[in-house]
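Asker: Build me a structure from this.
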Amino acid sequence: MNTKNLICKEIRIDSNALEIPRATYQRELNMDRVHKIAAEFDERIANEPKVSYRGGRYYVFDGQHTIAARKLLNGGKDLPIRCKVFYGLTESDEALLFAQQTGASARLTAGAKFRALIYGGDKEALAFLKATESVGLCVDCKQTRGVKRLACIATAFELYKKVGGEVYREAMRAIVDAWGGDPDSLRAETVQGVVEFVDLYYGEYNRRRLVTRLRQVDPLTIFREGRAMTSLPGYKRYLYQVYRLYNGSSAKTALPMKF
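Answerer: Reported below is the predicted structural model:
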């Protein structure tokens, strides 16, 4: 993002001139949040909505719920609102700023943030999307569980950044080959267990054996038995389940425990 020629001014804009780009990077309006903001609204500490002036129009990239709350308090009628207006942003810039918003804004879901990163052209997010789709999965920004729909976006994206594209694709392809995209196989814990296993034993494990061994169990096994395990911390609980399944009772093909 080029900030060299960026100009910012605080001006009053009539609310009917403020546009919310929900068709691209903005999230849907949450009326429960609007009513909550309205009930607690205090003009003395209210934050100014952040707006991009682009192509002769005002686009809100942070603060749509505050705007809606002000209108609600005004009997549903439009009114002038003091806004922080940025000049010189592109639509991609707006999307990336929306994805990075912090502070008083409602926390973005992982799906909403990822959708904005994709729309803004974030290279790492685009590479993660391509890697996930290459193994036959859909990254579901609405985060609804379904066959071949990856809803644990935050976990999977962090794993991608940690292990790299090659290892991530190999692990996710093993999951798909073993369970055919079963929603339970795409739980965050199961995905983490398999990806961490492939990363830890990359170049040592036998892919065919891993897929065969995973296919023999319900994918919920990794989640349930890992959650019940207290002797290992965090993700290692689920890594251990994959490690145990892979080794089975075979001393010949067993991998050494490294964690």
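Asker: switch to C-alpha atoms for all contacts and neighbour counts from now on
Answerer: OK.
Asker: Let me see the contact set for residue 84.
Answerer: 8, 9, 10, 11, 48, 49, 50, 51 (CA atoms under 8 Å, 6 or more residues apart in numbering).
Asker: which of these count as buried?
Answerer: In the contacts of residue 84, burial by neighbour count holds for 48, 49, 50, 51, counting by 16 or more other CA atoms under 10 Å.
Asker: Now tabulate those residues in TSV and tack on distance to residue 228.
Answerer: Below are those laid out as TSV (distance: CA to CA, whole Å):
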residue	distance to residue 228
48	47
49	45
50	46
51	48
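Asker: Neighbours of the residue lying closest to residue 6 once chain neighbours are set aside, how many?
Answerer: Here the nearest residue to residue 6 in space, its sequence neighbours aside, is residue 88; by CA to CA, 6 or more residues apart in numbering that works out to 5.2 Å. If you count neighbours by other CA atoms under 10 Å, residue 88 ends up with 17.
Asker: I'd like the structure of this one too, to check against the first:
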Amino acid sequence: MSSYRKKHNPQKPVKPKPAVQPDPEYSNPGVERSIHTDRLTSGLPYQRPVNPKEVDRLIREWDERLLDPVTVSFRDGKFYVVDGQHRISAMRKMNGGRGIMVDCKVYNGLTYEQEADLCYKLDKAKKRLSLSQSTNVLAESGVDAEITEVKRLVENCGFIWALGKSHGKTGEIVSTRALVNAYRLLGGASFTRMLQLLWDTWKGDPRSLTAALLAGMALFVKTYDTELNDRTFISRLSQADPDEINRRGRADFSTSNNALRFARVILEKYNGQRGGRKLPYRFRG
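Answerer: As a prediction, this is how the structure comes out:
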């Protein structure tokens, strides 16, 4: 009987149960907790400097319901503020300059470079970064190969890439766009040559490191490349006042090309002395 049933009433195939999809796991989702501001460390190099006007604006428009938790990284036993230093400054100011408990989202295990990258992404999403600020964060995070290389070459030649935060020190380059454009125009080797010429000629004088003069130098080095004698350049241009080069470059209204204006002045100073080999005019325009 049992064989008859099996033959005429075969069992229906059992459908496999759908695999249960595990909940997504995040290696570092962040933990929300309240922390006293006295325990928070801010002002890291990758952060925007605290702007008092921005702090006052926050106070005027203060609305607790619109505030996100302060983004914090717990590293090496300290709580580092990645995003929210303006909010903290505003809260302290409203509390008479005294510390206060604030809501934070704390991430564990981030490296300094990962903090900088997170800061960049948070600020970029809120469209709060200027070009120099975003470049500074990328330089600190190391995630942008081009910016990292520019920073390395600048520092190898003895300069400081101040990225808009000049302290008036010798060798500080504040310009962002002109420096990156110079690297793109020249490539690593010629870019390094340009920087070395600047250093050997004017020893890091900030007046020789304006955006316009950097652009002019890049065009000059690109144009004359193999014809340019570095020793001659240093000997002749070191006698030229950077203020004069800047003044004359700005006063040239024959072209709207800023780099060309300053490259012309540099060429004139290079050829200005009696004797010695002179360079022909090869600029376009």
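Asker: Give me the TM-score for this pair.
Answerer: For this chain pair, the superposition-based TM-score is 0.75 by TM-score structural alignment, normalised by the length of structure 1; 254 aligned residues with a CA RMSD of 3.7 Å.
Asker: From the buried ones among the contacts of residue 84 of structure 1, which land in helices?
Answerer: For these, not one is inside helices, with DSSP state H as the criterion.
Asker: Just the strands from structure 2, written as ranges.
Answerer: Here structure 2 has its strands, by DSSP state E, at 31-36, 40-41, 70-75, 78-83, 101-108, 160-161, 172-173.
Asker: Return the most buried member of those.
Answerer: Among those, strand 172-173 has the highest mean neighbour count (mean count of other CA atoms under 10 Å), at a mean of 26.
Asker: Where does that one end up in structure 1?
Answerer: Using TM-score structural alignment, the residues of structure 1 aligned to strand 172-173 of structure 2 are 149-150.
Asker: Name the residues that touch the matching stretch?
Answerer: So stretch 149-150 of structure 1 is in contact with 137, 138, 139, 140, 143, 181, 183, 186, going by CA under 8 Å, 6+ apart.
Asker: Relative to residue 127 of structure 1, how far out is the equivalent of residue 71 of structure 2 over in structure 1?
Answerer: Matched to structure 1 by TM-score structural alignment, residue 71 of structure 2 sits across from residue 50. Going from residue 50 of structure 1 to residue 127 of structure 1 by CA to CA, to the nearest Å gives 29 Å.
Asker: Residue 35 of structure 2 -> structure 1?
Answerer: Counting by TM-score structural alignment, the partner of residue 35 of structure 2 is residue 14.
Asker: Touching, its match and residue 83? I think so.
Answerer: No: counting by CA atoms under 8 Å, residue 14 of structure 1 does not reach residue 83; the two are 9.8 Å apart.
Asker: and the residue mapped onto residue 80 of structure 2 from structure 1, what does it touch?
Answerer: In structure 1, the residue paired with residue 80 of structure 2 is residue 59, using TM-score structural alignment. Residues in contact with residue 59 of structure 1 (CA under 8 Å, 6+ apart) are 18, 19, 20, 21, 51, 52, 53.
Asker: any idea how far the most centrally placed residue in structure 1 lies from residue 152 of structure 1?
Answerer: In structure 1, the residue lying closest to the centroid (CA atoms, centre = their mean) is residue 110, at 2.8 Å. Applying CA to CA, the value for residue 110 of structure 1 to residue 152 of structure 1 is 8 Å.
Asker: how about the nearest residue to the match of residue 35 of structure 2, chain neighbours excluded?
Answerer: Closest to residue 14 of structure 1 by CA to CA, 6+ apart is residue 80, at 4.0 Å.
Asker: those helices in the stretch 1-150 of structure 2, which residues are they?
Answerer: Secondary structure of the stretch 1-150 of structure 2 by DSSP state H, counting those that start in this stretch: the helices cover 2-8, 52-60, 85-94, 112-125, 131-141, 145-156.
Asker: As JSON lines, these with distance to residue 272 of structure 2 would be great.
Answerer: Converted to JSON lines, these look like this (distance: least, CA to CA, whole Å):
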{"stretch": "helix 2-8", "distance to residue 272 of structure 2": "109"}
{"stretch": "helix 52-60", "distance to residue 272 of structure 2": "49"}
{"stretch": "helix 85-94", "distance to residue 272 of structure 2": "53"}
{"stretch": "helix 112-125", "distance to residue 272 of structure 2": "47"}
{"stretch": "helix 131-141", "distance to residue 272 of structure 2": "36"}
{"stretch": "helix 145-156", "distance to residue 272 of structure 2": "29"}
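Asker: just these: most buried one?
Answerer: Most buried among the helices of the stretch 1-150 of structure 2, given mean count of other CA under 10 Å as the contact rule, is helix 131-141, at a mean of 22.
Asker: on that earlier part again, what residues are up against the residue nearest to residue 14 of structure 1?
Answerer: Contacts of residue 80 of structure 1 (CA under 8 Å, 6+ apart): 12, 13, 14, 15.
Asker: What of residue 253 of structure 1?
Answerer: So residue 253 of structure 1 contacts residue 247 (CA under 8 Å, 6+ apart).
Asker: and the equivalent of residue 191 of structure 2 over in structure 1, how many neighbours?
Answerer: Under the alignment by TM-score structural alignment, residue 191 of structure 2 pairs with residue 168 in structure 1. Look at residue 168 of structure 1: counted by other CA under 10 Å, it has 26 neighbours.
Asker: could you measure the residue lying closest to residue 168 of structure 1 once chain neighbours are set aside against residue 253 of structure 1, distance?
Answerer: Excluding its sequence neighbours, the residue lying closest to residue 168 of structure 1 (CA to CA, 6+ apart) is residue 160, at 5.6 Å. According to CA to CA, residue 160 of structure 1 and residue 253 of structure 1 sit 28 Å apart.
Asker: Just list what the longest helix seen in structure 1 packs against, helices and strands only.
Answerer: Identified as the longest helix of structure 1 according to DSSP H is helix 165-179. Here helix 165-179 of structure 1 touches helix 123-134, helix 188-200, helix 207-215, going by 3 or more CA pairs under 8 Å, 6 or more residues apart in numbering; DSSP states H and E.
Asker: mind giving me a markdown table with these and columns for distance to residue 37 of structure 1?
Answerer: Listed next are these as a markdown table, based on distance: least, CA to CA, whole Å:
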| stretch | distance to residue 37 of structure 1 |
| --- | --- |
| helix 123-134 | 32 |
| helix 188-200 | 32 |
| helix 207-215 | 48 |
